[in-house]
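**Student:** Quick one, structure for this:
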Amino acid sequence: MSTVAVPSGQQRRTAELEDRISRAPETFRVMTGDRPTGPLHLGHYFGTLHNRVRLQDAGVDVFVIIADYQVLTDRDVADRLTAHMEGLLLDYLAAGIDPARATVFNHSAVPALNQLLLPFLSLVSVAELNRNPTVKDEIAHSRQSSVSGLMFTYPVHQAADILFCKGNLVPVGQDQLPHLEVTRTVARRFNERYGEVFPEPDALLSAAPLLLGTDGTKMSKSRGNAVALRADADETARLIRGARTDAERHITYDPENRPGVASLVLLAALCQDRDPHAVAEEIGAGGAAALKRTVTEAVNARMEPIRARRAAYAQDLGYVRSVLRAGNERANEIASATLAEVREAMGAVI
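**Tutor:** Modelled structure (predicted):
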């Protein structure tokens, strides 16, 4: 469970932004989202969902995109897309996303957003896209034999996602900073060439720790190593029982040398709002069995109200779909206005 060094300047900037959010949340518009490729899991909850709800509750205008077009960046077809989109909506609502205070929408329903991709592509060189380390990593882990143009231009499409609503704050992990830098570059170059239209969005670095999957690698929807938010108590217990630990009986919190054990300790601590060192000390000589029992109880206690809300929303899919329709309507109004402003700035209005 390695950590990535974050530039001190970026840490200071994030601290400044958090202070400004606490004083004037209404001055921020957050843009974030997910690809509908499968159920969200505990890594998503503690890594992103929890933070989105925090910002929403603080009074920030939060936009959440269901990036259905971007499913095609690393796969040939978008399997079970409608079911996955509904699943994401259920996870969002269950986790606390409030449609009265947040806008949830999907790519393919907002044509004006996607039309911004064309002028934005003219502002970025092929060499710059080729150097993007996040794209390189995604290509390396792609299941396709060749790289599609959509994957290659993914950072610019993401710029359209952020800038269509003039988002000025993007919660990201360290690995997503290169993507956001493309967005800042696009905004800056557009403004320099055509006049001031877009903000240069700031990165709000997430303090969320990395949770490993049950196999000791990164928790992922595609690897089958995650505990989904929709998992019931029995399935959760089964998955945690099978999680990788090590041969040392005494439980300690040592992310560097005992990543599997540390990730489980951390998961219990996050669920209980406790310090992981205290959790490890409490388990002590109880070994892996006691650790997994503690984690299972903590996860099930934390997820019980979320599961209950999800089950209730699943009984009213008409309402769930209406949330997306309303979000799409607002996103379309904003995207159309932004596109009109872009066309006027470019002199493309007759």
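**Student:** all contacts plus neighbour counts: C-alpha atoms, from now on.
**Tutor:** Fine.
**Student:** buried ones in the longest helix seen in the chain?
**Tutor:** For the chain, the longest helix by residue count, based on DSSP state H, is helix 317-346. The neighbour-count criterion (16 or more other Cα atoms under 10 Å) identifies 320, 323-329, 331-332, 334-336, 338-339, 342, 345 as the buried residues of helix 317-346.
**Student:** That one: how far from the chain's middle?
**Tutor:** Helix 317-346 has its average C-alpha position 21 Å from the chain's average C-alpha position, going by Cα atoms, centre = their mean, to the nearest Å.
**Student:** who does that helix touch, helix- and strand-wise?
**Tutor:** In this structure, helix 317-346 makes packing contacts with helix 81-95, strand 102-106, helix 111-115, helix 287-314, judged by 3 or more Cα pairs under 8 Å, 6 or more residues apart in numbering; DSSP states H and E.
**Student:** repeat that for 6 Å
**Tutor:** Judged by 3 or more Cα pairs under 6 Å, 6 or more residues apart in numbering; DSSP states H and E, helix 317-346 is in contact with strand 102-106, helix 111-115.
**Student:** Now the second one, please; I'll put the structures next to each other:
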Amino acid sequence: MSLKNPKQKMSKSDADIRSRILITDTPMEIHHKIRLALTDAGSTITYDPEKRPGVSNLLEMFSHAEALTSGPSGTTGRSPTEIALEYENSSFKALKQDLSSKLIEMLGSIRERYVEIMEEDAKVVASGSSEKESYLGMVARKGAEEASANAAITMRQVRTAIGLS
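**Tutor:** Next up, the predicted model:
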């Protein structure tokens, strides 16, 4: 959910860039956005989505990030309630610091690969070489070929169904 309004989905179209975490965000940007994330009145950390949507949103993000970084697929992290119990005597600052570290861990390799692909593609495009295809160009071409093959099958089925073949 949004870092600024926990009752709304996190969205790229939100005017406030601090409302979302992007895979292109640097670790510093992630720390900053989480530090500014909305929490609720009160000084304790509890999981109650109805009465405490701000802190509950952070706990849910923590739970999901933990599940994605906890090891072999199929393993799950702790529930938001379990995480809240761990942090019940801690500050919001401590929760946010640990959450931002967990998000950085989760997104780190994805961000690195994204940057690598963009840099490699920029070099291919800048070289002007017609012999070497960029990675994104290859992905787009293969996707178009697959879509065309699927469309041909569908069109044959449609023509047969309406008696045109």
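**Student:** Superposing both, give me the TM-score.
**Tutor:** Comparison of the two superposed chains (TM-score structural alignment, normalised by the length of structure 2) gives a TM-score of 0.77, and 138 aligned residues with a Cα RMSD of 1.4 Å.
**Student:** follow-up on the earlier one: how much does the longest helix of structure 1 deviate in direction from helix 287-314?
**Tutor:** Between the axes of helix 317-346 of structure 1 and helix 287-314, defined by axes from the mean of the first three to the mean of the last three Cα atoms, to 10 degrees, the angle is 80 degrees.
**Student:** angle of helix 317-346 of structure 1 against helix 81-95?
**Tutor:** 100 degrees.
**Student:** between helix 317-346 of structure 1 and strand 102-106, how big is the angle?
**Tutor:** Counting by the same axes, to 10 degrees, helix 317-346 of structure 1 lies at 80 degrees to strand 102-106.
**Student:** ok, which stretches of the stretch 1-150 of structure 1 are strands?
**Tutor:** Using DSSP state E, counting those that start in this stretch, the strands of the stretch 1-150 of structure 1 run over residues 29-34, 61-66, 102-106.
**Student:** counterpart of the second one in structure 2, which residues?
**Tutor:** Under TM-score structural alignment, there is no match for strand 61-66 of structure 1 anywhere in structure 2.
**Student:** Check the shortest one too.
**Tutor:** Residues of structure 2 offer no counterpart to strand 102-106 of structure 1, counting by TM-score structural alignment.
**Student:** tell me which strands and helices that strand is in contact with?
**Tutor:** Using 3+ Cα pairs under 6 Å, 6+ apart as the contact test, the elements touching strand 102-106 of structure 1 are strand 61-66, helix 317-346.
**Student:** what is the orientation angle of the shortest one with helix 81-95?
**Tutor:** Computed by the same axes, to 10 degrees, the angle separating strand 61-66 of structure 1 from helix 81-95 equals 150 degrees.
**Student:** and strand 61-66 of structure 1, how far from the chain's centre?
**Tutor:** On the basis of Cα atoms, centre = their mean, the separation between the geometric centre of strand 61-66 of structure 1 and that of its chain is 11 Å.
**Student:** Could you do stretch 21-28 of structure 2 as well?
**Tutor:** 10 Å.
**Student:** In structure 1, what stretch matches that stretch?
**Tutor:** Going by TM-score structural alignment, stretch 21-28 of structure 2 lines up with residues 227-234 of structure 1.
**Student:** Just give the number of residues close to residue 47 of structure 2.
**Tutor:** 24 (other Cα atoms under 10 Å).
**Student:** meant to ask about residue 97 of structure 2
**Tutor:** Under the neighbour criterion other Cα under 10 Å, residue 97 of structure 2 is assigned a count of 15.
**Student:** Equivalent analysis for residue 57 of structure 2, please.
**Tutor:** Residues lying near residue 57 of structure 2 (other Cα under 10 Å) number 24.
**Student:** which one in structure 1 is aligned with it?
**Tutor:** Under the alignment (TM-score structural alignment), residue 57 of structure 2 pairs with residue 263 in structure 1.
**Student:** what's the average distance of the helix or strand containing that match to structure 2?
**Tutor:** Following DSSP states H and E, the helix or strand that holds residue 263 of structure 1 is helix 259-272. In this overlay with structure 2, the average offset of helix 259-272 of structure 1 from its partner residues is 1.0 Å by mean Cα distance after the TM-score superposition for structure 1.
**Student:** That helix versus helix 287-314: what angle between them?
**Tutor:** With the same axes, to 10 degrees defining the directions, helix 259-272 of structure 1 sits at 50 degrees from helix 287-314.
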